[in-house]
Each structure stands twice: as C-alpha cells, then as structure tokens.
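**Student:** Attaching a predicted model along with its sequence, questions to come.
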Amino acid sequence: MAGAYRGPDDERSDPEDVQRRAERTEAEGRSDVLTGEEILYARVGGQTIAYRSAGRGEPLVLLHGFLCDSRCWRGQLTGLADRFHVVAWDAPGAGASSDPAETFTITDWARSLAGFLDGLGIARAHLLGLSWGGMLAQEFFRLHPARVDHLVLADTYAGWKGSLPEAAVEQRRARCYRDASRPVREVVAEWVPRDFFLSASPELAEEMAAVVADFHPVGFRLMARSLADTDTTPMLETID
C-alpha cells in the first residue's frame, strides 16, 4: 500500500537513501533550481516514491521520460489542473524517489505504478507517457487494460528492441552504461541539447539541465536496460 506524507524526514522515509543523495549533490556541486509544486511522498512495497499533484476531476497520470522526473511536467501540472486531478510521479530510480533493485524490469516499474495508484485511491485514469514513460504506459496497459481510460503516448518507442536494429540497440545500451558512471557535468553537456531548449527559452534550458543533473546512476542504467530489452509491438494491436 502507498500512503502520502509530506517529506523525506517523515519516519516512513528511507533515511539512508535520502542521505546518500544529499551527499552526492553536495559533492558534485549541484542545486535544484526548480521550486514549483510541493513534493509529496508515498511508500509502495518498501520503496519511497515522490510525486506532485494538482487539481480536481478525472485522474490524469503523467509518466516522465528517461533522465527526467516529475519536474518536467511543471507546465502541465498547472495548465491542466482546472480540468483534471493531475498526478506526476518520480519513477523509482528518478527524482526524489528511492532506487529500485538491480533486477528491476519495465514490468516491475508497471507494478510499482499500480501499487502507487492503489495507494492514492485511483482505480482508473488517463495515462500520458513521454519517451521512456510511454513505454512504461504501454506495459501498464498490457497488465491492467481496465485501469486505463485513455492512453496517450508522446515521443516514445515500443522499446528500443521493438523499434531499432539490434546494432543500434546495443550501441545505445553501451553508451548509457558508460554515461551512468560519468561526472554529472559531463552527462548534462552530453544529454541536454541546449540549442534546442534555448530556442524555446533560456529558462527552459536551465530547468532541463537541472533535472538531468539530478540523475540516479542506478536508475539511468536500469532504465536504459529496460529500453534495450523491451519490445511492446505485440500488444500495440490490442489498444482500442
């Protein structure tokens, strides 16, 4: 079961995980420039899951992409709150959530999402997945089709395995495994296309750099592995 509480200092949080992340942030000189919506926390199967929530109405669950977290949905949280109860989580291994076990697969993330929604009392929701989050949304739909009202897939894959030639998959896997152990500043320089974001606004470029800078090495590696190992194409024809 999941139960919401206000912060990582609550007695149900994982103090070792919080301390580890704090030490890493201090050692590498990072800071969170986004303040936005209040972060709430839930406990699901021994994991700490952070999330943001806004509005009232039909549930709309936002699933972030690779090297992102719920902060990427800041505009949607405020812009859609007048019509929906908008929930954006930090997947295990991202943002302010704790890291999953090394054996975690996309199916495990989908099961964690189901437990998280159970704890919030959300039996059925609109599900919007971006990039890696779109692959997660597909897996959640495969496991729990009756719990998905509308499925929105944005800039996503049927897994790398289901979308790319094998050589390209292995090239991406190797790059991500390597980058997961690189210094934060190098990863930000490599993965944040600043010219693209600057074309929208300098503020957006800074925000995205701050989000990527908070990556979890474990989450980075495991999410890359899940992309490389997953092929969701067989279930696509089951979507109405």
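**Tutor:** In hand now; what should we look at?

**Student:** use CA for all of it now, contacts and neighbours both
**Tutor:** Noted.

**Student:** Helices of the protein, residue ranges please.
**Tutor:** 15-27, 74-79, 106-119, 132-143, 166-179, 184-191, 194-198, 202-213, 217-229, 233-236 (DSSP state H).

**Student:** deepest of these, which one?
**Tutor:** helix 132-143 (a mean of 25; mean count of other C-alpha atoms under 10 Å).

**Student:** got the angle for that one vs helix 217-229?
**Tutor:** 60 degrees (axes from the mean of the first three to the mean of the last three C-alpha atoms, to 10 degrees).

**Student:** Show me what helix 132-143 is packed up against.
**Tutor:** In terms of contacts (3 or more C-alpha pairs under 8 Å, 6 or more residues apart in numbering; DSSP states H and E), helix 132-143 is packed against strand 58-63, helix 106-119, strand 125-130, strand 148-154, helix 217-229.

**Student:** Mind putting these into TSV with distance to T78?
**Tutor:** TSV is the format used below for the helices and strands packed on helix 132-143 (distance: least, C-alpha to C-alpha, whole Å):
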stretch	distance to T78
strand 58-63	13
helix 106-119	20
strand 125-130	16
strand 148-154	19
helix 217-229	27
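
**Student:** Of all these, which one comes closest to E166?
**Tutor:** Distance to E166, taken as C-alpha to C-alpha, is lowest for helix 217-229 among the helices and strands packed on helix 132-143, at 9.1 Å.

**Student:** So which elements touch that closest one?
**Tutor:** helix 132-143, helix 166-179.

**Student:** One more to weigh against that first structure:
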Amino acid sequence: METVEIDGLRIAYQRVGRGAALVLFHGAGSDSRLWRPQLEGLSDEFTVFAWDAPGCGQSDDPTQGLSAEEFGAITAGFLRAAVPAKPHLLGLSWGSMVALEVYRGYPWLPASLVLTSAYAGWAGSLPPEEVERRYAQVEAEIGQPPEKFINEWLPTLFTHKADPAVVAEASRIMAGVRPAGLRILLSASGRADYRPVLPTISIPTLLLYGADDQRSPLHVARELNRQIPGSKLAVIPDVGHLVQMEAPDAFNTEVRTFLHGVAVSANTPDGPA
C-alpha cells in the first residue's frame, strides 16, 4: 500500500500496472481489496489505482462525518496528489456516488466514468421509503460487530450461483468495516440525489450492471442510461451487485473494451479535445 495525506487524513491506496490511469472507488463496508480481480486483470495495460476511502481499510478515520462536498474535496485532492491527470474513474455502488460527486464539483478531472451497480444517489434512484429503510439499517449497524450483519448483506450482493470462495473473500473484507466508514456513507451519501448531475455529464460514460442485482436493479440502470447523454449500458447476465467479483472476466472485458473506445475517440479528429 502507498499513502498520501489529504486535509490531514492519511489515504492508503494500491497502485499496479502501467498505462492510462484507472481509479477504482469501492462500495460501502469494504476497501480496496474488493478490487483484487481488477488489480490483477487490468494492470497489463492500465495503471490501476484502488483507494481505501477515509474510514475504510488502511486509511485514517475522520474525526466526524463528512458532507458530500467535503468528501468530494478529499477525493479530488487524492486524485490530484496521487494520480496522473485525467484518470478514468470507476465507482462501484457507493463508489459510484463518489465518482458522481467528483464530477459534480470537479468535472474537468476525469476522462471518463464507469458507474457499476450504480445509483443517482439512494434518493435519486430509490423510493423514499427504501431510502429511509437503508439509512436506518446502516445507522443501526454502526458500532455493532460486523459478524452480526455481514450474513444479512451477502445474499443481496451475490446470486446463489456465486462461487462460495468469492463470497467468503467478500465476507472477510467486510469483516474489517469500521464505524467511521459507515458514518461517512450516511453523512456524505445516505440521502444524496445526483439526478441534477446526470444530464450535465459530457464525458464518455459506461453503466455496468449485473442482471440479477437486488440492490441496484436494472430499472435504476435504465434510468441512468436515459438521463446521461450518450452513455452506454452493459448488463452481465446471471450475476448480482458485486459483479466485479462474481464475473470478473466479463466485467474486465467490458471495462477494457469501453476504455479502448474512449482512447480511440480522444485520438480522432472529431474526438474530445
């Protein structure tokens, strides 16, 4: 792990490979280890960065919850300090909200977006009663031993077809969840609504989902696809929310193909400046 200090917080991250920068933002209740198949599978032609968000993994805990704007500023600071200019941003679940917050506040930073198992914020994609249910669930879990709630989460993250070894790997990662990380989820993103941001996105965007995702169903994906100009929707069959772990080869292929297309577009006369 490498580290960088942003606004007094030590942020830990993994960096592997060589080539265009691809930054991975993990979901809630996890850390950079969730990206093992991508760190291994995409580093042959990309420099892959996977951070531990504040309050997660080996990164420092903030002293209190962070607003969406504060969290976005820390994330943008991390990108400026640790990552080459114009990286591709890939956000999973809660990490998709991190990527959208970066774009909202700093639209010049990313070259493209890959939003996986994504939301336009819980409040932007889910009914109000579901937002409040999830908020209350996470609030109740803060301070509890992770083993008390991990087994409630896992069936919503994978299909019954998932490799048991992969599910066990995710369980081990989730066992390291800390109260600070859950507080950040709630304070920065628990009631976030990024619907106003979606029509403003002017960089290449891939929406990548598992067909059997229980937490971010395909109707959420289709609405993001409708709202984000020129976005591409790719659906991987027979997998759930943690699509990057349950079907890593298919996931990596979709990401690689998309990023190749971004590179070709950027280098053509009619491509982005």
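**Tutor:** Here it is on my side, so go on. Nothing here was measured: the structure is a model prediction, and the numbers come from that model.

**Student:** thinking again about what came up before, could I get the helices of the first structure as TSV with distance to Y51 of the first structure?
**Tutor:** Formatted as TSV, those follow (distance: least, C-alpha to C-alpha, whole Å):
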stretch	distance to Y51 of the first structure
helix 15-27	15
helix 74-79	11
helix 106-119	10
helix 132-143	15
helix 166-179	25
helix 184-191	23
helix 194-198	24
helix 202-213	15
helix 217-229	16
helix 233-236	28
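
**Student:** To V44 of the first structure, which of those lies closest?
**Tutor:** Using C-alpha to C-alpha, the nearest of the helices of the first structure to V44 of the first structure is helix 106-119, at 6.1 Å.

**Student:** what's in contact with the closest one?
**Tutor:** Contacts of helix 106-119 of the first structure with the rest of the structure, by C-alpha atoms under 8 Å, 6 or more residues apart in numbering, involve 1-4, 42-45, 49, 91-92, 123, 136-137, 139-140, 143, 223, 226, 230.

**Student:** which residue numbers in the second structure go with that helix?
**Tutor:** Using TM-score structural alignment, helix 106-119 of the first structure corresponds to residues 68-81 of the second structure.

**Student:** Mean distance of the matching stretch to its aligned residues in the first structure, please.
**Tutor:** Once fitted to the first structure, stretch 68-81 of the second structure is off its aligned match by 1.6 Å on average (mean C-alpha distance after the TM-score superposition for the first structure).

**Student:** gap between that stretch and the chain center?
**Tutor:** 14 Å (C-alpha atoms, centre = their mean, to the nearest Å).

**Student:** What residues of the helix ranked longest in the second structure count as buried?
**Tutor:** Longest helix of the second structure, by residue count under DSSP H: helix 248-266. Residues of helix 248-266 of the second structure classed as buried: 248, 251-252, 254-256, 258-259, 262 (neighbour count, 16 or more other C-alpha atoms under 10 Å).

**Student:** What does L24 of the second structure correspond to in the first structure?
**Tutor:** So, by TM-score structural alignment, L24 of the second structure is matched to L62.

**Student:** List the residues that contact its match.
**Tutor:** Counting by C-alpha under 8 Å, 6+ apart, L62 of the first structure has contacts 70, 73, 86-89, 127-129.

**Student:** Next, work out how far apart F71 of the second structure and S112 of the second structure are.
**Tutor:** 20 Å (C-alpha to C-alpha, to the nearest Å).

**Student:** Of the helices and strands packed on helix 217-229 of the first structure, give the one that comes closest to S201 of the first structure.
**Tutor:** helix 132-143 (24.2 Å).

**Student:** What is the mean deviation of that closest one from its aligned residues in the second structure?
**Tutor:** Mean for helix 132-143 of the first structure is 0.6 Å (mean C-alpha distance after the TM-score superposition for the first structure).

**Student:** how many degrees apart are that helix and strand 58-63 in direction?
**Tutor:** 120 degrees.

**Student:** start and end residues in the second structure for helix 132-143 of the first structure, please.
**Tutor:** By TM-score structural alignment, helix 132-143 of the first structure lines up with residues 94-105 in the second structure.

**Student:** T78 of the first structure pairs with which position in the second structure?
**Tutor:** That one, T78 of the first structure, aligns with E40 by TM-score structural alignment.
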